[in-house]
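[1] Sequence and predicted model, in that order:
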Amino acid sequence: MDHFLYRDGVLCAEDVPVAEIAAAVGTPFYVYSTATLLRHYNLFDEALAGTDHVVCYAMKAASNQAILRTLAQAGAGMDVVSGGEYLRAKAAGVPGEKIVFSGVGKTAEEIRIALTGGIRQFNVESEPEMEVINAVAQDLGVIAPITVRVNPDVDAKTHAKIATGKSENKFGIPIARAPEVYARAASLPGLKVVGIDVHIGSQLTDLEPFRLAYSKVAELTEQLRAQGHDIHRLDLGGGLGIPYARSNEAPPLPLEYGAMIKETLGHLGCEIEIEPGRLIAGNAGLMVSKVIYVKSGEGRDFLILDGAMNDLIRPAMYDAYHDIVPVIEPAPGVEQRPYDIVGPVCETGDTFAKQRAMPPLNPGDLVAFRSAGAYGAVMSSEYNTRPLIPEVLVNGDQFAVIRERPTFDEIINRDTIPEWL
C-alpha cells in the first residue's frame, strides 16, 4: 500500500496534488510520502513484536537525510555500507549505537571513522577485514563489536546482480568455515564477537530461501555457543521484495516474514536485527516526468520524456519494470495504445518501457513512475551533464524540497582546469 492516489482525477502524494509540486519545482523530480515510509517501517517493527529486535533501515535504498530522520524518529536504526553513509546517518541524528556497518570493502579510514563516532557492530565479510578492524581498534584503544557474515550457499531466486547468498558471490565467508573464523576472531584483542550476520539478496518474493538460510544460522548458533562463543545477536539482513507491477503476485508480507523468523530462530533467545530497505522506501516514492515529444517511428510510437536513465537507472541496469501512470487520471474506458517510453539521453538503453499500453498523451503531460523510492535517486548521476533532479518529501498537505536541483553553473564550476591549459 502507498499514499499516492487519484483524487478528483488528479494523482496526489498524500494530500498534495503531484501537479502542484511539478509547478513549484519543475520536472523531473522524486517525491516521497512520509505516511508510506512510516507505515512500512511500522509493519516490520510490529512483525517482530514479542522479540528483542532492532529494525535497521538499509539506507542505500534512499539516503536523503530527511528520510533518515523521519525513520530514526520512529525508532529505526541504520544499516550503512560506506563511510559516507555512516556520516550521513550521523548528520541525520542517528546515534552510533544504532548504526550497523556492512559491506565487503571497508577501508581502515572508514573503520576509524565508525569506531571514533560509535558503532553498533561491524558485519565482517572476510578474515583480512577482521585483521584490519582489530588493528584500528587497538590503535584507538577501543574494542570493536563484530558479527561475521556467513554465506549459506542459498539461492535467493532473484536477479543475478542482486543475489548475495550463493557460494560464487563475493559476500561473506563460507558457512562451513565459520568455526575456524570465529576462533580467530576470539583470539584478537581488539574485537568482541556479538553474533552472526547473513544476507542472501534483494527483491525476494518467496520466504523459502530465507527459511533455508535462517535454519542454517540456527544450527551454526548452537555450534558456536558449544565452542564457547557468546552469540546473542543475529543480523538477518533484508531483501523482502515489493510488487513493481500491480498485476504481479504480491510478495510475502512483513508479518509472514516475522512469523517465519520466530519459527526458525525464536528458540535461541537472540536479539534479532533486520535490515529492510526496498520494502520501506520503494513504494514510498514516485519519479515524476513530463512528456517532451510524441514521436511516430517505424511500426511504433515513442513517448519522449524529460526524465532519463541517469535519473532512474533501474530499467537500463536490471531490465526493471515500473508502473508508469498519467498524473491526470484517464477517463473511464479510454482506448490505450502501445508506446516505447524513452528518455533524451544518447543511449538506446535510455528506455523505460517497450510497447507499454498507455492512454493518449501529449507534450507537456505529466507521468509518474511508481515504486521509484528505492534505488532511484541514490543511483542517479549527472551523465550528459544533466543535473541531479530534486527530491521532495510530502507530509499530509505539506511538501518540502529536500534536495535542490543544481544549476548548470554549479555543475560546470566543479571542474578545475590545469594552469598549463
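    That came through fine.

[2] only C-alpha atoms for contact and neighbour calcs from this point on.
    Noted.

[3] What about the nearest residue to K157 once chain neighbours are set aside, how many residues nearby?
    Leaving out its chain neighbours, the residue that sits closest to K157 by CA to CA, 6 or more residues apart in numbering is L204, at 7.0 Å. For L204, the neighbour count with other CA atoms under 10 Å is 23.

[4] Quick check, L204 in contact with G239.
    Yes. L204 is within contact range of G239, at 5.7 Å (criterion: CA atoms under 8 Å).

[5] Second structure follows, compare the two:
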Amino acid sequence: MTPMPLPGQPHVHFADGALHVEGVRVADLAQQHGTPLFVYSKASMLAALAAYQRGFAGRNAQICYAMKANSSLAVLQVFAQAGCGFDIVSGGELERVLAAGGTPARIIFSGVGKTRAEMQRALQAGIGCFNVESEAELEVLNAVALAGGHVAPVSIRVNPNVDPKTHPYISTGLKGNKFGVAHEDALRSYQRAASLAGLRVVGIDCHIGSQITEETPYLDAMDRVLDLVAQIEAAGIPLKHIDFGGGLGIDYQGDTPPAADALWHKLLAKLDARGYGQRQLMIEPGRSLVGNAGLCVTEVLYLKPGEHKSFCIVDAAMNDLPRPAMYQAFHQIVPLSPRDGATASYDVVGPVCESGDWIGRERALAVQAGDLLAVLSAGAYCMSMASNYNTRGRPAEVLVDGAQARLIRRREDAQDQMRGELLLD
C-alpha cells in the first residue's frame, strides 16, 4: 500500500492501515515504551533545516536552533551534528547545549532576565554573543565581565513595534511586549554599550514573535532594523552581524506559512537592495525545525457521553501537552489504526484535575476504550514545557531514523520526581 503522508508532515504517514513515523509503525513503539509517548522524526528535522540552508546558500549566515522549542539532548545532538549553533534563554539551556556537544562560540544567549551567575558561566564557556534586552542589562553584564577579566560580545535586541499577527502570548515585537529595547531608544543604548570597557558590540538583533504565517511582518521588521543599522553605523559603531530571530510558523490546522527558503529569498533580495547582502546574518528558528517532526501517542481510557458534550478521556494531559490549555492551540488528533463506522463528536481531555485539561475540542472520532491516538505537530513547545503537575511523570521520548527507533528519554516515575526533596526530621 502506498504511504499516505499527513498534511504538513511528510514523514508521518499511514501505510497498511497504520500510522508510521518514517519506517516505523507507531503502535509498535507504544507497545514497547507505553503511553503517553513522544515520537520524533530525524528526517523531518533535517528536511526543515535543509530549507533554511538552501535559502542561505552562498551567504555568510549562521543558523542557531532556538532550543526552547525542544531541548531534549538527542534533538540538540541532531542539530549540532548538522552544523547548527544554538539560541539559549537560560543557564540550564547552556549546560544542555554543552552536554550535547554544541560549539560555545556558536551560542547566542537571549532572554530578558539573565542573572549574574548565568552571565558569568556563559562568559567562562566562551559563548558567541549575548542578545541584550535592556539598558540595565548592559550595565550588569559590563560589571560581570570586568570582574571576571572578560569582554562580553553583545548584540542589542531591538523592538521594532511590528505586529507579527500571531497569538498575543507569543508576540514579542510590539511596544507593549516585555522584550527588547524600544526602536527609538536603540541608538542611545548602542552608544552606551560602545562606551563600556567590558562590552564589545558585534551585532543587532530583532525577533518579533512565534508561529508567524505571513511574510509581511518579516519584511517590515527588516526595513525597521536596517534603518537602525544605518543610524548606528553613522554614529561610528560598526555592526558585524544582523540577527533576524526566528518565529516562522508551521501547519497545525491548514496554516500556510511561507517555505523557509522562499521567505529568505525575498528577505535577502531586500538586504541586497539596501546594500547589506554581504553582512553576516544570524537567525534562530525553533518551532519550524521541530514542530511537525513530533507526535504524542496517547491511549483512550474512557468514553464519557453527555447530554450536551461527550468526552474522550485519554492518558495524556495538559502537563504533557500544554499548548491547548495555554494558547487555545489546535493539534490534529488521529487514530493510529482508523476504525470503520460512524464517528461521534468528542472533547479529547486528560486526567488532570483541571477543567483546562483538554487536548482537542469537538473532534469527530470513531474510537473505543483502549484505542491509541496520535496528537500531531507536537515536536515544539510540548515536551520542553511539560511538567509534573498532579505528580505525573513526564513521558518517554523516541527518535526515529529511517527504520530504526531509539529511546532518548526514559519515562519518569515518582522516585525521579521526589529525588531532590527532603522530609522533615
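    Done, it's in. These numbers were taken from a predicted model, which means no experiment stands behind them.

[6] What does the superposition give as a TM-score?
    Aligned and superposed, the two chains score 0.96 in TM-score terms (TM-score structural alignment, normalised by the length of structure 1); 414 aligned residues with a CA RMSD of 1.1 Å.

[7] From Q368 of structure 2, how far out is G341 of structure 2?
    12 Å (CA to CA, to the nearest Å).

[8] the more surrounded of the two?
    When G341 of structure 2 and Q368 are compared for neighbours, Q368 comes out ahead with 14 against 9, by other CA under 10 Å.

[9] Quick one: residues contacting the most centrally placed residue in structure 1.
    The C-alpha lying nearest the average C-alpha coordinate of structure 1 belongs to A61 (CA atoms, centre = their mean; 2.0 Å). Counting by CA atoms under 8 Å, 6 or more residues apart in numbering, A61 of structure 1 touches G277, R278, A281, G282, G373, A374, Y375, G376, V378.

[10] Now, those that are in strands?
    Using DSSP state E, no member of the contacts of A61 of structure 1 sits in strands.

[11] so Y302 of structure 2 sits in a helix?
    No. Y302 of structure 2 is assigned strand when assessed by DSSP: H, G, I helix; E, B strand; the rest coil, not a helix.

[12] got the contact list for S387 of structure 2?
    For S387 of structure 2, the contact set (CA under 8 Å, 6+ apart) comprises N319, D320, G393, R394.

[13] Closest to V97 of structure 2 out of the residues you listed?
    R394 (20.8 Å; CA to CA).

[14] ok, and the closest non-adjacent residue to the closest one?
    In space, R394 of structure 2 comes closest to E412 once its chain neighbours are excluded; the distance is 5.4 Å by CA to CA, 6+ apart.

[15] which position in structure 1 aligns with that neighbour?
    Mapped onto structure 1 by TM-score structural alignment, E412 of structure 2 lines up with P406.

[16] That match touches P387, doesn't it?
    Yes. P406 of structure 1 is within contact range of P387, at 5.9 Å (criterion: CA under 8 Å).

[17] Compare those two and say which is more crowded by neighbours.
    Ranked by neighbour count (other CA under 10 Å), P406 of structure 1 and P387 place P387 first, with 19 against 13.

[18] aligned partner of that one in structure 2?
    Counting by TM-score structural alignment, P387 of structure 1 corresponds to G393 in structure 2.

[19] same deal with T34 of structure 1?
    Counting by TM-score structural alignment, T34 of structure 1 corresponds to K42 in structure 2.

[20] about what we covered before: mind checking the SS state of the nearest residue to the match of P387 of structure 1 once chain neighbours are set aside?
    If the residues on either side of it in the chain are set aside, G393 of structure 2 comes closest to E412, at 4.5 Å by CA to CA, 6+ apart. Assigned by three-state DSSP, the conformation of E412 of structure 2 is coil.

[21] Identify the residues contacting the match of P387 of structure 1.
    By CA under 8 Å, 6+ apart, the neighbours of G393 of structure 2 are S387, R411, E412, D413, A414, Q417.

[22] sec struct for it, please.
    coil.

[23] Would you check how far apart it and L423 of structure 2 are?
    Noted for G393 of structure 2: a distance of 20 Å to L423 of structure 2, by CA to CA.

[24] can I assume I156 of structure 2 sits in a strand?
    Yes. Assigned with three-state DSSP, I156 of structure 2 falls within a strand.

[25] check contacts around it.
    N131, V132, E133, S134, G180, V181, A186, S189, Y190, G203, I204, D205.

[26] and if we set it to 10 Å?
    Counting by CA atoms under 10 Å, 6 or more residues apart in numbering, I156 of structure 2 makes contact with 110, 129-135, 138, 180-181, 186, 189-190, 193, 201-206, 243.

[27] That one maps to what in structure 1?
    In structure 1, I156 of structure 2 lands on V148 (TM-score structural alignment).
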